[in-house]
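>>> Sequence first, then the predicted structure:
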Amino acid sequence: MPRTPGEVAESTDVDAVTDAVLSASRLLVAVSARSIAAVDEAITLAQFRLLVILNAVGATKHAALADQLGVNPSTASRMVDRLVAAGMVVRETNPASRREIVIELTAEGRRVVRQVTARRRKEIAKIVARMPESARVGLVDALLAFTDAGGESAITVAPDSAWS
């Protein structure tokens, strides 16, 4: 049964929580898409995720990057090709092993991550500020637990200051 805004749910029912997370994810995807489009309309959400991963972990081997993205290596390779052409990433020989190639962000790639993140943060802050204070109680813990359960904490929960 749909709730009205401001109505507090004490549900631990997996279906009810799943429905609420799906609704929130639609909003967050829309915020992300708007933030990316405002900075560079040519970048897809998946490509931006690749940039964020590289920004968080640094130069990465191709196979490891594909694994972190959850895509097959050929898909990751096509994404990297497009981002190389856009000047946002470079392929370089791994200094530790001359036979390996690593993918790394360029200054332009870091700029895009910073600008998109700043826009997204600003829009999310406006949304959170419109929430009743009572609804914000426990939200940080719940979202961090959700992120951790999804295996994303090591990549995307880096503080904004770590991305600059």
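That came through, no problem.
>>> alpha carbons only for contacts and neighbour counts from here, please
Noted.
>>> Go ahead and confirm residue 108 touches residue 87.
Yes: contact status for residue 108 versus residue 87: in contact at 6.6 Å, counting by CA atoms under 8 Å.
>>> helices or strands up against the longest strand anywhere in the chain?
Taking DSSP state E as the criterion, the chain has its longest strand at strand 97-105. With contacts defined as 3 or more CA pairs under 8 Å, 6 or more residues apart in numbering; DSSP states H and E, the packing partners of strand 97-105 are helix 45-57, strand 60-61, helix 62-69, strand 89-94.
>>> How about the most centrally placed residue in the chain: what's its closest non-neighbour residue?
A centroid search over the chain (CA atoms, centre = their mean) returns residue 49, at 5.1 Å, as the residue closest to the centre. Spatial nearest neighbour of residue 49, excluding adjacent residues (CA to CA, 6 or more residues apart in numbering): residue 69 at 7.7 Å.
>>> Measure how buried the one you found is and give me the count.
Residue 69 is flanked by 17 other residues according to other CA atoms under 10 Å.
>>> likewise residue 27?
13.
>>> so the helix or strand harbouring it versus helix 45-57, what angle?
Assigned by DSSP states H and E, residue 27 belongs to helix 14-39. Helix 14-39 and helix 45-57 are oriented at 90 degrees to each other (axes from the mean of the first three to the mean of the last three CA atoms, to 10 degrees).
>>> put this beside the first:
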Amino acid sequence: MAQLEASAREADDVDAVTRAVLTASRVLTAVSARSLAEVEERVTLPQFRMLVVMSGRGAIKLVALAESLRVTPSTALRMADRVIAAGLAERQPNPDDRRETLLTLTEEGRRTVESVSARRRAGIQAIVQRLRPARRLALVEALDAFSEAAGEPPAPGAHTCPRSAGRREPDVRGACLQRRRAGWLRRCP
């Protein structure tokens, strides 16, 4: 009987967390949509994802871009054609193999990624600023755990604290050792 109750509580916990993550996902999707509002006539959300990948990777082959986006090469080609037509990317020959073509962002494409990302960051920051500091730290820990469970790398600005059995904590003011020395924390969590 106790085992059934424990199993039911665990299922309720999973359902509650799932609902909370879905709600947060809707909020983040709305922030993303608002951040694209100024460029929505030129760039869709999937095309913006393409530009972000290109921004982070530099010159990239179409096949590698398709793999990064988890789409077929033909889908990536159609998306690339649209962002090229919008003046946000360009094709150039691969200097290592003249038979291959690389895709790169134009200066306009780079500015677009930067401006949309800045608006998205500001939208998220406005929400996060409404949280108490303790809630912010709990949110970082929860989101890092969620990302890890999905197989994603840790968020930039987080580090593994050697005194906390490998848990990460946000690197708000430098490494935890530096924070302890400066008296910001009595000890690592």
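Happy to help now that I have it. Predicted model, so just to flag it, every value in this text is computed and none were measured.
>>> Would you quantify the distance from the residue nearest to the centre of the first structure to residue 28 of the first structure?
Look at residue 49 of the first structure and residue 28 of the first structure: by CA to CA, to the nearest Å, they are 14 Å apart.
>>> post-alignment, the helix holding residue 27 of the first structure versus the second structure, mean distance?
Taking mean CA distance after the TM-score superposition for the first structure, the mean distance separating helix 14-39 of the first structure from the aligned residues in the second structure is 1.5 Å.
>>> which helices and strands sit right next to that helix?
helix 45-57, helix 107-130.
>>> Show me which positions of the shortest one end up buried.
Think helix 45-57 of the first structure. In terms of neighbour count (16 or more other CA atoms under 10 Å), helix 45-57 of the first structure has its buried residues at 47, 48, 49, 50, 51, 52, 53, 54, 55, 56.
>>> And for stretch 10-18 of the second structure?
Of all the residues in stretch 10-18 of the second structure, not one is buried under the rule 16+ other CA under 10 Å.
>>> what do you get for stretch 87-102 of the first structure?
Buried, per 16+ other CA under 10 Å, within stretch 87-102 of the first structure: 88, 89, 90, 91, 101, 102.
>>> The fifth one touches residue 77, doesn't it?
No: at 11.7 Å, residue 101 of the first structure does not count as touching residue 77 under the criterion of CA under 8 Å.
>>> List the residues that are in contact with both of these two.
Jointly contacting residue 101 of the first structure and residue 77 under the rule CA atoms under 8 Å, 6 or more residues apart in numbering are residue 62.
>>> if we can go back for a sec, could you check how far the longest strand of the first structure is from the centre of its chain?
With CA atoms, centre = their mean, to the nearest Å as the basis, strand 97-105 of the first structure stands 23 Å off its chain's centre.
>>> Give me the mean deviation of that strand from the second structure.
With mean CA distance after the TM-score superposition for the first structure, strand 97-105 of the first structure departs from the second structure by a mean of 1.0 Å once superposed.
>>> List of residues touching that strand?
51, 54-55, 58-62, 80, 88-94.
>>> about what we covered before: quick one: which of the helices and strands packed on strand 97-105 of the first structure is nearest residue 151 of the first structure?
Ranking those by proximity to residue 151 of the first structure (CA to CA) places helix 62-69 first, at 10.1 Å.
>>> give me the number of residues near residue 103 of the first structure?
Neighbours of residue 103 of the first structure (other CA under 10 Å): 20.
>>> for residue 81 of the first structure, same thing?
Neighbours around residue 81 of the first structure, by other CA under 10 Å: 15.
>>> which residues touch residue 66 of the second structure?
By CA under 8 Å, 6+ apart, the contact list for residue 66 of the second structure reads 72, 73, 75, 76.
>>> Give me the neighbour count for the first one.
Other residues within reach of residue 72 of the second structure, judged by other CA under 10 Å, total 13.
>>> Excluding residues flanking it in the chain, which one is nearest it?
According to CA to CA, 6+ apart, the nearest residue to residue 72 of the second structure is residue 66 (5.8 Å).
>>> hang on, the earlier thing: mind listing what the residue nearest to residue 49 of the first structure touches?
Residue 69 of the first structure neighbours (CA under 8 Å, 6+ apart): 49, 50, 76.
>>> Check the gap between the second one and residue 78 of the first structure for me.
Look at residue 50 of the first structure and residue 78 of the first structure: by CA to CA, they are 12 Å apart.
>>> same thing with the first one?
Distance from residue 49 of the first structure to residue 78 of the first structure, counting by CA to CA: 14 Å.
>>> CSV for the buried residues of stretch 87-102 of the first structure, including distance to residue 17 of the first structure?
Converted to CSV, these look like this (distance: CA to CA, whole Å):
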residue, distance to residue 17 of the first structure
88, 37
89, 38
90, 41
91, 42
101, 42
102, 40
